[in-house]
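Chemist: just a sequence and a predicted model for now, questions to come.
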Amino acid sequence: MKISSIVLTISWLLWPGEMKEWPRHTMCKTKDFEAYYKSCDPLQDVGISFNPCSRNLKQNIIAKVGLILRQDVNLLYSNTKIYYKGTYLFHEEKPLCEKTAPQFSFCGKKKGEFIFYNHSVRFGISSLPKGEYLILLEFVNEQNYKIACVNFTVYSNPLD
C-alpha cells in the first residue's frame, strides 16, 4: 500500500500538467500598498519577501530571496526595467558579481547550491507616489544564462 502511494505521488508530481507559467505570489498587502511577484523563468520559481510591508521607503527593509542555482555564479549582472502606469520609466544594468569585486555572499556559488539572501536594503526614495508599478528584474551570469527572472507588480495608494 505504501509503495503504491509513493509511486502515485511521484507520478502526480512529475506528470506534465497544464501550468504554463508560475503563479502570482503575494508579497504583502495593506490598505495603501500591495506587492506581488511572479517568476518569469519557465524552469524555476523564486521565493521573495520584504519586511515591513509599507510604501514608506525611508526605513530599512529586510529583503529575503531564496533559489537553487541551475548554473554557476562567477559573474552576475542585473537588468532592471520599471514602468509606471504602463509608461516606461527607468532602466538599469549593473554588475553584481565580478571576479575582482564580488559584492554579495552568493558570488562564486556553484550549480545546485541554495542561495538565501537576507539583508537590509535601501531604495533611495522616501515613499512611492500613487499608482501602479511594473518592475522587471532579470539576473544573468557570464554565459548569459538566466539565473533568475522576476516580474513585480506594486500598487501604491496613499491614504488621503
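Modeler: Looks like it arrived, so ask away. Every value quoted in this text rests on a predicted model; they were computed, and no experiment measured them.
Chemist: only C-alpha atoms from now on, for both contacts and neighbour counts.
Modeler: OK.
Chemist: which residue ranges of this protein form helices?
Modeler: 2-14 (DSSP state H).
Chemist: can you give me the strands for the chain?
Modeler: Remark: strands assigned in the chain by DSSP state E are 25-29, 33-39, 47-51, 61-68, 76-84, 87-97, 114-121, 131-141, 146-156.
Chemist: got CSV for these, with distance to residue 4 and mean neighbour count too?
Modeler: Shown next, in CSV, are those (distance: least, C-alpha to C-alpha, whole Å; neighbours: other C-alpha atoms under 10 Å):
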stretch, distance to residue 4, mean neighbour count
strand 25-29, 33, 16
strand 33-39, 33, 21
strand 47-51, 32, 17
strand 61-68, 30, 16
strand 76-84, 44, 18
strand 87-97, 47, 13
strand 114-121, 31, 14
strand 131-141, 41, 19
strand 146-156, 36, 20
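Chemist: let's have the ones you listed in JSON lines, adding distance to residue 107.
Modeler: Listed next are the strands of the chain as JSON lines, based on distance: least, C-alpha to C-alpha, whole Å:
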{"stretch": "strand 25-29", "distance to residue 107": "25"}
{"stretch": "strand 33-39", "distance to residue 107": "21"}
{"stretch": "strand 47-51", "distance to residue 107": "19"}
{"stretch": "strand 61-68", "distance to residue 107": "14"}
{"stretch": "strand 76-84", "distance to residue 107": "8"}
{"stretch": "strand 87-97", "distance to residue 107": "6"}
{"stretch": "strand 114-121", "distance to residue 107": "10"}
{"stretch": "strand 131-141", "distance to residue 107": "10"}
{"stretch": "strand 146-156", "distance to residue 107": "12"}
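Chemist: second structure for comparison follows:
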Amino acid sequence: MYGLLLFILFTPGVSEFLCMSSDLEMSYTFCDSVGHIFMFNLTPCSIVDKSTWRAALTWIPRSDINFLKIVFNVWYNGAKALHWKEILCSGEDDKYSECGTLKGETIATEFDIKGARITFPKGTYNVILEAFSDDSENNMVMCLNITMIVNQYTF
C-alpha cells in the first residue's frame, strides 16, 4: 500500500520488484532508453491464491495518449508462448478514461488481472510489454521487460 503513495523515477536497466512470495517472484526493468515516472503494484502476490490480481498503475506519459497500442510477447523457459496486440485508445469512442491523457498529466488507475486464475507451470516467464502511440508500432512510449518466476506448480 505504501508503494501507491510514491512516484519513483526509474532509470533504464534498474530492476523493480512487483512482488515476492514463496510461490511467485515478479520484477520489471525498462527496455527502452528513456527514464519514466512509473509505478506498478500487484496484489496478492501469489499464484496459489486463485483470487484475481489487483493492479495499481501510476504513470506520467511523455506524450499525449490519443492512440495507444500495447503488444505482449511472453516466453516460458525460453520458448515463445504468446504474442498479443491490443489497441486501447484509438481516439474514437474510447472505453478507457486514460485515453486522451495529455503529456505530463498523471494516469493513476486500478484494474483487475484475471491471470491469477490461470494454471502456471513452474518456471520462468519473460514478458515484453511495449506501448506505442501509433498503429505502425514506430513510436514507442513505454517498454517493460517483466520477469515472473513461478516457484511451485499451481492446481
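Modeler: All right, it came through fine. Predicted, not measured: the structure shown is a model, and the values here were computed from it.
Chemist: what lines up against residue 92 of the second structure once you look at the first structure?
Modeler: Using TM-score structural alignment, the partner of residue 92 of the second structure in the first structure is residue 100.
Chemist: show me what contacts that match?
Modeler: Neighbour list for residue 100 of the first structure: empty [criterion: C-alpha atoms under 8 Å, 6 or more residues apart in numbering].
Chemist: next: residue 129 of the first structure.
Modeler: 156-158.
Chemist: could you report the neighbour count for residue 48 of the second structure?
Modeler: 19 (other C-alpha atoms under 10 Å).
Chemist: excluding chain neighbours, what is closest to it?
Modeler: Leaving aside its chain neighbours, residue 48 of the second structure sits nearest to residue 154 (5.8 Å; criterion: C-alpha to C-alpha, 6 or more residues apart in numbering).
Chemist: what about the one you found, how many neighbours?
Modeler: For residue 154 of the second structure, using other C-alpha under 10 Å, the count is 16.
Chemist: just residue 135 of the second structure next, same as before
Modeler: 13.
Chemist: separation between the closest residue to it other than its chain neighbours and residue 142 of the second structure?
Modeler: Excluding its sequence neighbours, the residue lying closest to residue 135 of the second structure (C-alpha to C-alpha, 6+ apart) is residue 69, at 6.6 Å. Separation of residue 69 of the second structure from residue 142 of the second structure (C-alpha to C-alpha, to the nearest Å): 11 Å.
Chemist: shared neighbours of the two, anything?
Modeler: Shared contacts of residue 69 of the second structure and residue 142 (C-alpha under 8 Å, 6+ apart): 131-132.
Chemist: the strands of the first structure: which one's closest to residue 6 of the first structure?
Modeler: Nearest to residue 6 of the first structure among the strands of the first structure is strand 61-68 (24.7 Å), distances taken as C-alpha to C-alpha.
Chemist: which strands or helices does the closest one pack on?
Modeler: Contact analysis of strand 61-68 of the first structure by 3 or more C-alpha pairs under 8 Å, 6 or more residues apart in numbering; DSSP states H and E lists strand 47-51, strand 114-121 as its packing neighbours.
Chemist: now those as CSV including distance to residue 34 of the first structure?
Modeler: Formatted as CSV, those follow (distance: least, C-alpha to C-alpha, whole Å):
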stretch, distance to residue 34 of the first structure
strand 47-51, 12
strand 114-121, 18
